[in-house]
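Undergrad: this one's structure only:
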């Protein structure tokens, strides 16, 4: 239902002024494109969203180039669908502003038609960057361990299901690795939980650097970490990499004037096709391998899976 200007007591001039003030404040703007000429018309809010100088000519080709590749394709498909069907479409798009900033924008597209076909398309553009950032922040909080920033147990298990599922489509994953710090309780009892937290954060950083691009690293809780190892793929190389991992983790940490000795026991279960086991079985095997590594003493590795067992150290 359209508002009656007379009933509101506002003149058209006042109403337009209020709209011109309110829409940019809400980071919303209106736009239209005349299809015959591809001439664009924008309200100030759209100029603000794109960071585009109002004095610059509006050329559609130049504006389309400001959309990120995937968003550009989606926008062009949506535009063509509106022109074809006349049905309105709303979609979220990512853009690079005229100054190079990344923003997210909610775009609505409508068509005005005559008896023959569409004359113009028009709609609104709203800056939703803050909303997207808030959602990303909430998702990150839900998916990461608050102390170390690694994947938490829930997201680790979800990603594990993506990589190694019960139908045994293994992808590139080669091993499930469990890591447990040696003597961590003693550290907490002697130097306190702040020292323990510093140790956990340092171990997380070392694992993140060591396995960047080679696997998913998570903290399952306490002093237990886990890795979905993607490379290498042979048992001998996996055992070798994990032995190097114990050496890397074994470097001391210097904290508040204390030299803190770190060591870790590592157990791994091979995921490769010759070792067809379900998810729960793999976790059980990795846990059993970890138990054997800890039973053998500090700073040990044990890998379960055919000939890999003979290569444990």
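TA: Looks like it came in fine. Note that the structure is predicted; figures quoted are calculated from it, not measured.
Undergrad: CA only for contacts and neighbour counts going forward, please
TA: Fine.
Undergrad: where do the helices sit along the stretch 101-250 of the chain?
TA: Secondary structure of the stretch 101-250 of the chain (DSSP state H, counting those that start in this stretch): helices at 129-143, 153-163, 184-191, 193-210, 235-249.
Undergrad: redo the ones you listed as CSV? Include distance to residue 105.
TA: Conversion of the helices of the stretch 101-250 of the chain to CSV gives the following (distance: least, Cα to Cα, whole Å):
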stretch, distance to residue 105
helix 129-143, 7
helix 153-163, 28
helix 184-191, 48
helix 193-210, 33
helix 235-249, 44
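Undergrad: okay, those in a markdown table with mean neighbour count next?
TA: Below are the helices of the stretch 101-250 of the chain laid out as a markdown table (neighbours: other Cα atoms under 10 Å):
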| stretch | mean neighbour count |
| --- | --- |
| helix 129-143 | 13 |
| helix 153-163 | 16 |
| helix 184-191 | 13 |
| helix 193-210 | 18 |
| helix 235-249 | 19 |
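Undergrad: and of those helices, who's closest to residue 28?
TA: helix 129-143 (12.1 Å; Cα to Cα).
Undergrad: where's the closest one relative to the chain centroid, distance-wise?
TA: 10 Å (Cα atoms, centre = their mean, to the nearest Å).
Undergrad: what sits up against it?
TA: 103-105, 151-152, 154-155 (Cα atoms under 8 Å, 6 or more residues apart in numbering).
Undergrad: second structure for comparison follows:
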């Protein structure tokens, strides 16, 4: 009998050692992957976290947890979305997955991926549990890739791809552009720098790049008044206005751009004078897919009129008018 008891105790000890080793491996893997496990009792909202979740929220490991305090780490919109899908999952006895931004207890911003499943007893939900993973690096990399894909590295403005997505409402991959509707365009303004080629030819491309950076800073002032400000070519820029922008307001902004570009640019102790011509096309039906060509017609007329001017497409291919109504033929 004693031998059998000793044998059973040896088996139990071996199993306990294996379990402890498994937990140690799991903890190390979870920490390496920045994945922690959490549970919430639905009866009293009490929480249980593994160490990695404490680390993600920058709370001391093992400290007392309060769900209400934890929810304060989420921005209001995210908190409302989390509560909504959590309630739905509990109602449906299912689960959910959500990427959410948090502000840790130390004030640092992080992105986490929450996965959850609802556990039921006799058909009634009793607890919700799952994993939380720190995906800040993943989100940062995705944002960097999006920035590279949609923004001009020299000026910081949107690039041609983003501009085309905005005026067409469809990205190059054929999916709807984020936050963009095909009927959301009121006007397109094209801006072409005058005498910029002379700067590159006479002073070099480094000075030319510095000039473009300053142009980008000046045009960035239009961001609050428009849907998109982009560099779409070497010295060509574009501004997209929503349908709420009045024609008169767009014309005033076009004239303001001309005046803004008349100011000298200081580069390496030099005062460089360039200038800009502006062409504007207004949408008749709220769609922007044809406006680029119309605005280009108006821009051509502005340059033909002596540069440093604003011209508006009048609705007929090949013609544009000045804001005062004087016609300009593309010739």
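TA: That came through, no problem. Predicted, not measured: the structure shown is a model, and the values here were computed from it.
Undergrad: and residue 9 of the first structure, which of the helices of the stretch 101-250 of the first structure is closest to it?
TA: For those, proximity to residue 9 of the first structure was assessed by Cα to Cα; helix 129-143 is nearest, at 35.2 Å.
Undergrad: in the superposition, what's the average offset of the closest one relative to the second structure?
TA: Once fitted to the second structure, helix 129-143 of the first structure is off its aligned match by 0.6 Å on average (mean Cα distance after the TM-score superposition for the first structure).
Undergrad: between that helix and helix 153-163, how big is the angle?
TA: With axes from the mean of the first three to the mean of the last three Cα atoms, to 10 degrees defining the directions, helix 129-143 of the first structure sits at 90 degrees from helix 153-163.
Undergrad: equivalent range in the second structure for the lengthiest strand in the first structure?
TA: Longest strand of the first structure, by residue count under DSSP state E: strand 102-113. Using TM-score structural alignment, strand 102-113 of the first structure lines up with residues 109-120 of the second structure.
Undergrad: by how much does that stretch deviate from the first structure on average?
TA: Relative to the first structure, stretch 109-120 of the second structure is 1.5 Å off (mean Cα distance after the TM-score superposition for the first structure).
Undergrad: in that stretch, what's buried?
TA: The neighbour-count check on stretch 109-120 of the second structure (16 or more other Cα atoms under 10 Å) flags 110-119 as buried.
Undergrad: can you put these in TSV and add distance to residue 306 of the second structure?
TA: Shown next, in TSV, are these (distance: Cα to Cα, whole Å):
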residue	distance to residue 306 of the second structure
110	53
111	53
112	56
113	57
114	60
115	63
116	65
117	68
118	71
119	75
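Undergrad: closest to residue 265 of the second structure among these?
TA: residue 110 (40.0 Å).
Undergrad: which residues does that closest one contact?
TA: 101-104, 134-136.
Undergrad: before we move on, what about residue 111 of the first structure?
TA: If a contact means Cα under 8 Å, 6+ apart, then residue 111 of the first structure has 82-83, 86-88, 118-122 as its contacts.
Undergrad: what do you get if the cut-off is 10 Å, keeping everything else the same?
TA: Going by Cα atoms under 10 Å, 6 or more residues apart in numbering, residue 111 of the first structure touches 32-33, 35, 79, 82-89, 117-123.
Undergrad: counterpart of residue 298 of the second structure in the first structure?
TA: Per TM-score structural alignment, residue 298 of the second structure is aligned with residue 289.
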